[in-house]
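Asker: Sharing a model that was predicted from the sequence below.
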Amino acid sequence: MSDSKQSAAEQISNMDKLTHRTLITSPENLQYSYYLSPDFNNKINKDVPTLMFLHGYPDDAYMWAGAVPTFLSLPYPFIIIDLLGFGDSSKPVDASLYNYKTQSTSISQILDLEKVPNNVIPMGHDWGSATSQRFYLYNKHRCIGLCLLSLAYQIPSSQPFDLKTANEETSKRFGYPQWEYWNFFCRDDAANLMRKNIERFYEVNHGNFPSPIPEEKGRDIWMREMFCTPHAMDDYVTQSGAWSNRIVDLKPYAKDPDLFARFKKRMTRDGFEGPMQYYHSLKNNTMLEDEKAILEGENGARIEVPLLYIGQTGDWVCRTDLMDDAKKAGLASDLEEKVVEAGHWVLYEKPVEIAEIIKEWLGRRFPAGK
């Protein structure tokens, strides 16, 4: 179970309390799906921050469902968006459409339609963190705060991204190739293999594997084994190589059959082809010129609003110490950091703890009506 007293089915039903809407954005003609807190349009005003929640891969807006009860108890109106490629949003297979700037423009159109004031606090997990960061950088006039989960602030770079180089550098820095799984994710057959072996891919994401190394004192190293070890994810998903006859134990929350059932139904219906474009978009440097443009602006890469970062001890890809890069560069002067004992998918594992951390930060830094 998660730290919520609700079952997965009960958490999923929390979303029924929200209003679901869609918008066809221009000029790309893409549908975006989103959920509004009750009486959203009557509650938005310039004196009360508007919270905007973005999920990551391979999730959808329902990733936030376990935290919704806490958010509903707060005085802040909120919106939860299905990012492109997920949920009821469009799922194009053109990597350029997953560009941060393009998505930020689409999200702005949603906020314009709903008449949201320039008082937004983007909050994102994983790719939702990346999108929240860039939404802030492209729309500083709209935002008064920022909250990042799992993925720390990724400083814009004028240099092209090279996967081989990135893995070589992180191997030297951390002792393992941080982005090794991208070699599998960016293969032409990856989406089909995930769909055909969807239960195995679910296990890849939500497994629990205590380290047998005495010095690591039983720390869960499953993510490091699967995401940061050459060929491991491919072998596990396809039941070949070293993982041909092995099944990992799941984290307690992931054993809830309703959580897996919803994931299987959604991804069998939607496929992985769209979601994989996030990785192709960065690997193929579709955003390089946009990143350069950010750096050319005055204070372009600096986060000038209160920033809350929440990391997890069991996240071997989105390491908690990666926020140090932004701190050393002086790009996040008003930063607060929290670390939770959990894996990467913390909104399933500890939705209540995450919601309470956010609640405390909001109440202290953004008291309603002030």
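Answerer: In hand now; what should we look at?
Asker: from here on, contacts and neighbour counts on C-alpha atoms
Answerer: OK.
Asker: Which residue, neighbours along the chain excluded, lies closest to residue 303?
Answerer: residue 332 (5.3 Å; CA to CA, 6 or more residues apart in numbering).
Asker: I'd guessed the one you found sits against residue 307; true?
Answerer: Yes - taking contacts as CA atoms under 8 Å, residue 332 lies within contact range of residue 307: 7.3 Å.
Asker: I believe residue 51 is in a strand; please confirm or correct that.
Answerer: Yes - with the criterion set as DSSP: H, G, I helix; E, B strand; the rest coil, the secondary structure at residue 51 is a strand.
Asker: who's in contact with it?
Answerer: Residues in contact with residue 51, defined by CA atoms under 8 Å, 6 or more residues apart in numbering, are 76, 77, 78, 79, 120, 121, 122, 123.
Asker: residues near the spatially closest residue to it that is not a sequence neighbour, how many?
Answerer: Once flanking residues are discounted, residue 51 sits nearest to residue 78: 4.5 Å by CA to CA, 6+ apart. A count of neighbours around residue 78, defined by other CA atoms under 10 Å, yields 26.
Asker: Residue 78: what's it in contact with?
Answerer: 36, 37, 40, 50, 51, 52, 53.
Asker: Let's see that with 7 Å instead.
Answerer: 36, 37, 50, 51, 52 (CA atoms under 7 Å, 6 or more residues apart in numbering).
Asker: ok, now residue 36?
Answerer: 18, 19, 20, 78, 79, 80.
Asker: again with residue 122
Answerer: Residues in contact with residue 122 (CA under 7 Å, 6+ apart) are 51, 52, 53, 132, 146, 147.
Asker: surely the second one meets residue 119?
Answerer: No - in this structure, residue 52 sits apart from residue 119 without contact. The criterion is CA atoms under 7 Å, and the distance is 10.4 Å.
Asker: Same drill for the two, tell me which one is more crowded.
Answerer: Using other CA under 10 Å as the criterion, residue 52 and residue 119 rank with residue 52 on top: 22 against 19.
Asker: okay, pairing it with this:
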Amino acid sequence: MDDEVTTPDGLRLAVVQRGDRSGPTVVAVHGYPDDRHVWDGVADVLAGSGHHVVTYDVRGHGRSDSPPGRAGYDLELLAADLRAVCDAVSPDRPVHLLAHDWGGCQAWHAVTGDALAGRVASLTSISGPCLDHVGLFLRRRSPRDLPAVLRQALHSWYTLAFRLPVLPELLWRSGTLPGALVRRERVPRPSTRDGLRGLELYRRNMARGLGRPEPRHTGVPVQVLVPLRDAYVTPALAVSATTFADDVAVRYLPGGHWVVRQRPELVARCVAEHVAAAEGDPGTEAPALRRARARGAALAAEGGRAGPASRWSGALAVVTGAGSGIGRATAQELADRGARVVVVDLDPAGAAETAGAIARRHGRHRAVAEILDVADDAAVAALATRVATEHGVPDLVVNNAGIAVAGPFADTGADEWRRIVDVNLWGVVHGCRHFGELMRSHGEGGHLVNVASAAAYLPSRVLPAYSTTKAAVLMLSECLRAELADDGIGVTALCPGFVNTPITTHARFAGADDAEQETRRRAAAAAYTRRGYSPERVARRLLRAVEKNLPLAPVTAEAHAGLLASRLSPTLTRALARVEPR
């Protein structure tokens, strides 16, 4: 249904309302050079889930009137327009703002001032920071901040170009600029009329907003959605706003600047969860939003700068083989950094011991133990469903569970091959399939770590079964990384090397009798102990690899050296593979 709202200075704004008018009112504010139709996909989803959704063409765009001159595009007037729309569509109840690009600029300006005092229940901002916040961000001068500031300055080149005389108009009228947006961003061709008139937003407000920035704060609950492939607003700038809101949630989304068009269902779900939390009991908020609020609080504590605390605070991780060794150390390191951990192992005592140690240090809510044979596809599927239902979709899954079989190929029996393939390869496949699908359907990205080995790229006459499974894990990880990149899901293959873990005490030596098994296990354990590389060091390297989104992460010195040798001199690695160790 089309309506009109008259602004305080007499302009008519075209307004469309849809959905249940008794439900929470969501007022969506578009950016430049869009009109209200940019919200159609999001609005349809929200309206279908019981929300009253209001979209409108801001002054100078779409079917709304245009002011007579540049002064008519002042942020104060835009904030007054927003107040007029809110009063018209929801006079007796605060509204929930949803804003993108320049819509975010004016919404932030309004909620950090007096224009919407008492009229807003929540704000969700996408790629539209407050101009004052941008000005303060660009003034950061510490060595830590300078790269992020320079990166944002490069991304913002167009803001200077739009303030030039004549040139922007020529780019619009010639079709050069709208054509570039269509090709680069894959959005519908924007209106030349809207593009030309909207230039006055930059010319009226940029110099004043950036030249004399103020630390404007708001008590309104804020959700910042951060598209990770935004070509105009970097994540560093987006999260800097966390210091200017008392209650802020930060969610990273796969997608570009126009994520509202690219992933409308995802944006609508994030908005609906934020609206529900603002309307109801905070204790019932969605797990993903709860983690986003923990991330926002950590970012605020770090001064609006993304760091280790904000990366892991409130995150949910699943670690298999966490009853001992690298898995246990990883689970404990994650918990130490603020994550909640699902501790998974085939050994009930080991899983309980790891979870108990975390609980004693950080509280019972920070770890839960799960018993699982990763070779059992149905059991892994059931665990993934249970985790999603009880705890939410994990941010990180570490497929660490594995076993070792050593000995010549001729001595390795079919049963030994089946078991090592079932655990080392199929276990990783099952974990990636079921948890990866959770991450993909959830839409907010995540990370998979598959623990391979330096044996994945170093052939050996005494480890044919183990090396084969680990090489398969490495290639699987490379393929998945390519496939899941568009969904914002990173995949890392971790190749530890010689690490002092209990895997040697449980290794199977093909062709050896029981007495020889124990002798060889003791010898292997002694050698790994002398090497002295601890699981705790591996865990720290693992998390660093996730933070840097590395495709391949060798850990120990020998793992690095082996990778280098395998790439520079395959002949050498083949020659070394023929050496029979004592």
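Answerer: On my side now, so go ahead. Bear in mind that the values here come from a model prediction, so they are computed numbers and not experimental data.
Asker: what's the matching range in structure 1 for stretch 515-523 of structure 2?
Answerer: The aligned range for stretch 515-523 of structure 2 in structure 1 is empty, by TM-score structural alignment.
Asker: Also stretch 257-272 of structure 2?
Answerer: With TM-score structural alignment as the criterion, stretch 257-272 of structure 2 aligns to 344-359.
Asker: how distant is the matching stretch from the center of its chain?
Answerer: Remark: stretch 344-359 of structure 1 is offset 13 Å from the chain centroid, using CA atoms, centre = their mean, to the nearest Å.
Asker: Just to check, residue 48 of structure 1 is in contact with residue 42?
Answerer: No - Residue 48 of structure 1 lies out of contact with residue 42 (CA under 7 Å); the separation is 11.8 Å.
Asker: need the contact list for residue 184 of structure 1.
Answerer: Residues near residue 184 of structure 1 by CA under 7 Å, 6+ apart: 190, 234.
Asker: what about the counterpart of it in structure 2, distance to residue 199 of structure 2?
Answerer: Matched across to structure 2, residue 184 of structure 1 falls on residue 161, judged by TM-score structural alignment. Noted for residue 161 of structure 2: a distance of 10 Å to residue 199 of structure 2, by CA to CA, to the nearest Å.
Asker: ok, for the counterpart of residue 24 of structure 2 in structure 1, nearest residue in space, not its chain neighbours?
Answerer: Under the alignment (TM-score structural alignment), residue 24 of structure 2 pairs with residue 49 in structure 1. Distances taken as CA to CA, 6+ apart put residue 119 closest to residue 49 of structure 1, at 5.1 Å, once the chain neighbours are dropped.
Asker: quick one: contacts for that neighbour?
Answerer: Counted by CA under 7 Å, 6+ apart, residue 119 of structure 1 has contacts 46, 49, 50, 142, 143, 144.
Asker: and it, what pairs with it in structure 2?
Answerer: Residue pairing (TM-score structural alignment): residue 119 of structure 1 is matched to residue 94 of structure 2.
Asker: Relative to residue 185 of structure 1, how far out is residue 93 of structure 1?
Answerer: From residue 93 of structure 1 to residue 185 of structure 1 the distance is 14 Å (CA to CA).
Asker: Repeat that for residue 87 of structure 1.
Answerer: 20 Å.
Asker: Repeat that for residue 124 of structure 1.
Answerer: Separation of residue 124 of structure 1 from residue 185 of structure 1 (CA to CA): 21 Å.
Asker: Of those two, which one has the most company?
Answerer: Taking neighbours as other CA under 10 Å, residue 124 of structure 1 and residue 185 compare with residue 124 leading, 25 against 21.
Asker: what's the mean deviation for whatever helix or strand that one lives in versus structure 2?
Answerer: Using DSSP states H and E, residue 124 of structure 1 sits in strand 120-125. Superposing on structure 2 places strand 120-125 of structure 1 at an average distance of 0.9 Å from its equivalents, by mean CA distance after the TM-score superposition for structure 1.
Asker: and whichever helix or strand comes after that strand, what other elements does it pack with?
Answerer: Sequence-wise, the next helix or strand beyond strand 120-125 of structure 1 is helix 127-138, with elements assigned using DSSP H and E. Counting contacts by 3 or more CA pairs under 7 Å, 6 or more residues apart in numbering; DSSP states H and E, helix 127-138 of structure 1 is packed against helix 100-113, strand 120-125.
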